[in-house]
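sharing a model that was predicted from the sequence below.
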Amino acid sequence: MKKILITGATGQLGSELSVLSSNYPQYEWVFADRTKATLNNLELLQSQIEEIKPDYIFNCGAYTAVDKAESEKDLAFVINQYAVALIAKYTAENNAKLIHISTDYVFDGSSSIALNEEAETNPINIYGESKLAGEKACLKENPESIIIRTSWVYSKFGNNFVKTMQRLMQEREEINVVNDQIGSPTYAADLAQAMIDIVQSSKWISGIYNYSNEGEISWYEFALSIKELGNYNCKVGAISSLSYPTPAKRPNFSLLDKTKIKSNYHLHIPTYKESLKKMFV
């Protein structure tokens, strides 16, 4: 029986994989939270992975506090680069396979067309820098890895934009949301299924892939969809990023082109609205 190790098991993606895992009893699933896969302690992490002896690793764990990373650069790089290098090296040396999760924040947001996997990277914040460094370390240590860049992840689990909007729209009469950052949301359950589909597939085609739900929207438009599905009375206003300054800059445009993952793995990717509805069921 093949063993799949999931790091970051209590995060949004790890939690969705946990839900789906019961549909795939042919695998032994090891869900490792920070105590079982300690990404900020490389020596400990090495011994933990060696003890588990996985055939596949889904590296869903990451330092994801985008604004905090501006003041915690060292920690962000330990988790997002050095731990990734260690995991990739293990898989290369032990004939295991790695799916590593990355982000649209490796881009600077200056594009006006959907970004494919060959698009030039140029991160504009520490989080994006650390994730890009992780991608490079991953492919250097194990060129046979699969890296999936994703964007605007949300889920019934953890903290995310959708849950924040649901709460605020019930608490307040009016909220403002930025309307000049364009991309597409990713329902973590869809991404989790795509990862399993890749493992289930008869082929392993290494390299970088993009995955998000279909559609091109702003955060403001995403908030309007949440309002509509939740039937909330809250008034939603549109503001520019300049009116909502944050410690870390965000890319203004990071829509991902999914052609490669759809053609290589014949995946059906739902529209963002189809998947958002599942949050309200």
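In hand now; what should we look at?

contacts and neighbour counts: CA atoms only from here.
Will do.

list the buried residues in the helix or strand harbouring Gly128.
Assessed by DSSP states H and E, Gly128 sits inside helix 126-141. By neighbour count on 16 or more other Cα atoms under 10 Å, the buried set for helix 126-141 is 126-135, 137-139, 141.

TSV for those, including distance to Val66?
As requested, the buried residues of helix 126-141 are exported to TSV (distance: Cα to Cα, whole Å):
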residue	distance to Val66
Ile126	8
Tyr127	5
Gly128	8
Glu129	11
Ser130	10
Lys131	11
Leu132	14
Ala133	15
Gly134	15
Glu135	17
Ala137	20
Cys138	21
Leu139	23
Glu141	26
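
what ranges do the helices span in this structure?
For the chain, the helices defined by DSSP state H cover 12-21, 42-52, 73-77, 83-93, 126-141, 161-171, 188-200, 219-230, 259-265, 272-279.

what's the closest of those to Ser206?
helix 126-141 (9.3 Å; Cα to Cα).

ok, and here's another one to check against it:
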Amino acid sequence: MSDQIQNNATGKIAIVTGGGRGLGRATALSLAAAGTDMIITYRSNRQEADTVVNTISATGRRAVAVQLDAGNIASFEAFAAQVQSILLGKWGRDSFDFLVNNAGTYYPGPIGQITEESFDQLCNVHFKGVLFLTQQLLSLIADGGRIVNLSSGLTRFAGPGSAAYASMKGAIEVLTRYMAKELAGRGITVNVVAPGAIETDFGGGLVRDNDQVNKMIAASTALGRAGLPGDIGPMIAALLSDANRWVTAQRIEVSGGMFL
């Protein structure tokens, strides 16, 4: 499979939001291993992003890190112009091929304690931001390109304290189907990947660092452990390969079988 992805992805360019850490980093590195060049975004930690760029460059692929606050919708027009300039300057192209809307944040809280501020921040990053960033980049996505949006296993099973976050991800799953329908005329496929609980620093590193939580998740998962970033990145790279060119408007859960 890896050789097939390598051959099919060569010469492609991807944008991965939040590509400096966690699932975004794993996705960027997996795509680079498959022969894809990269623009990754970061919100504040330039050092992490530069490390990913250097790792990708060491493989012979080209990569650039660009600052982006995925919840600051007013900045997206300038970001799109910056992407256009980078594409022309670094690749001599006026388009890119893959968009992975991965950037995310998390504000836990039971329904009775959700604040309007945290709700708005979740909405801006996970729903409104995805919609309007994609809108700004539509003219730069090549016909026949691919979009992958990130959701969560929490849209299928309920975890106390995650109502607002999971609701935004549920909205993304509906948006994905509409994107797939409306962009089909350009041959652009759009799918949503829903990870289960993954050992990253997301949510303060709860799954990774809290042994009790980690064991609970392992006991609730068919394959007997919590997920790792390396379980998700290669799957997204595979989804973006030509082998999956006929897959669109699908929700694909990558959870190891949580709460079956």
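Perfect, I can see it now. As the structure is a computational prediction, the values presented were derived from the model and not from experiment.

give me the aligned partner of Asn244 of the second structure over in the first structure.
Alignment note (TM-score structural alignment): Asn244 of the second structure maps to Lys203 of the first structure.

I'd guessed Ile79 of the first structure sits against Ala65; true?
No - assessed by Cα atoms under 8 Å, Ile79 of the first structure is found out of contact with Ala65, at 11.7 Å.

list the contacts of stretch 213-230 of the second structure.
22-23, 26, 196-200, 206-208, 255-260 (Cα atoms under 8 Å, 6 or more residues apart in numbering).

check stretch 194-204 of the second structure too.
So stretch 194-204 of the second structure is contacted by 22-23, 105-108, 150-154, 205-209, 217, 226-229, 232, 251-256, 258 (Cα under 8 Å, 6+ apart).

which parts of it are buried?
For stretch 194-204 of the second structure, by 16+ other Cα under 10 Å, it's 194-200, 202.

show me how far it is from its chain's centre.
Stretch 194-204 of the second structure has its C-alpha centroid displaced from the chain centroid by 12 Å (Cα atoms, centre = their mean, to the nearest Å).

same thing with stretch 206-220 of the first structure?
With Cα atoms, centre = their mean, you get 10 Å for stretch 206-220 of the first structure.

tally of neighbours for the counterpart of Asn101 of the second structure in the first structure?
Counting by TM-score structural alignment, Asn101 of the second structure corresponds to Asn59 in the first structure. When neighbours are defined as other Cα atoms under 10 Å, Asn59 of the first structure has 23 of them.

isn't Asn59 of the first structure right up against Ile99?
Yes - between Asn59 of the first structure and Ile99 there is a contact at 6.2 Å, judged by Cα under 8 Å.

and the strands in the second structure, which stretches?
All strands of the second structure, identified by DSSP state E, fall at 13-16, 37-42, 63-67, 96-101, 141-150, 189-195, 251-254.

contacts for the fourth one, please.
With contacts defined as Cα under 8 Å, 6+ apart, strand 96-101 of the second structure is touched by 12-17, 87, 130, 140-142, 144-150, 240.

of the residues you listed, buried ones?
Going by neighbour count (16+ other Cα under 10 Å), those have 12-17, 87, 130, 140-142, 145-150, 240 buried.

give me the most central residue, the second structure.
In the second structure, the centroid-proximal residue (Cα atoms, centre = their mean) is Asn102; its distance is 2.3 Å.

which residue comes closest to Ser162 of the second structure once chain neighbours are left out?
Pro108 (5.7 Å; Cα to Cα, 6 or more residues apart in numbering).

ugh, wrong one, Val78 of the first structure
Closest to Val78 of the first structure by Cα to Cα, 6+ apart is Asn40, at 6.0 Å.

who are the contact partners of the one you found?
Taking Cα under 8 Å, 6+ apart, we find Asn40 of the first structure in contact with 75, 78-79, 83.

how near is the closest residue to Pro54 of the first structure other than its chain neighbours to Trp29 of the first structure?
Using Cα to Cα, 6+ apart and skipping the chain neighbours, the partner closest in space to Pro54 of the first structure is Lys3 (5.0 Å). Lys3 of the first structure sits 6 Å away from Trp29 of the first structure when distances are taken as Cα to Cα, to the nearest Å.

what do you get for Asn210 of the first structure?
On the measure of Cα to Cα, Asn210 of the first structure and Trp29 of the first structure end up 25 Å apart.

quick one: which of those two has more around it?
Neighbour tally, Asn210 of the first structure and Trp29, criterion other Cα under 10 Å: the higher count belongs to Asn210, 24 against 19.
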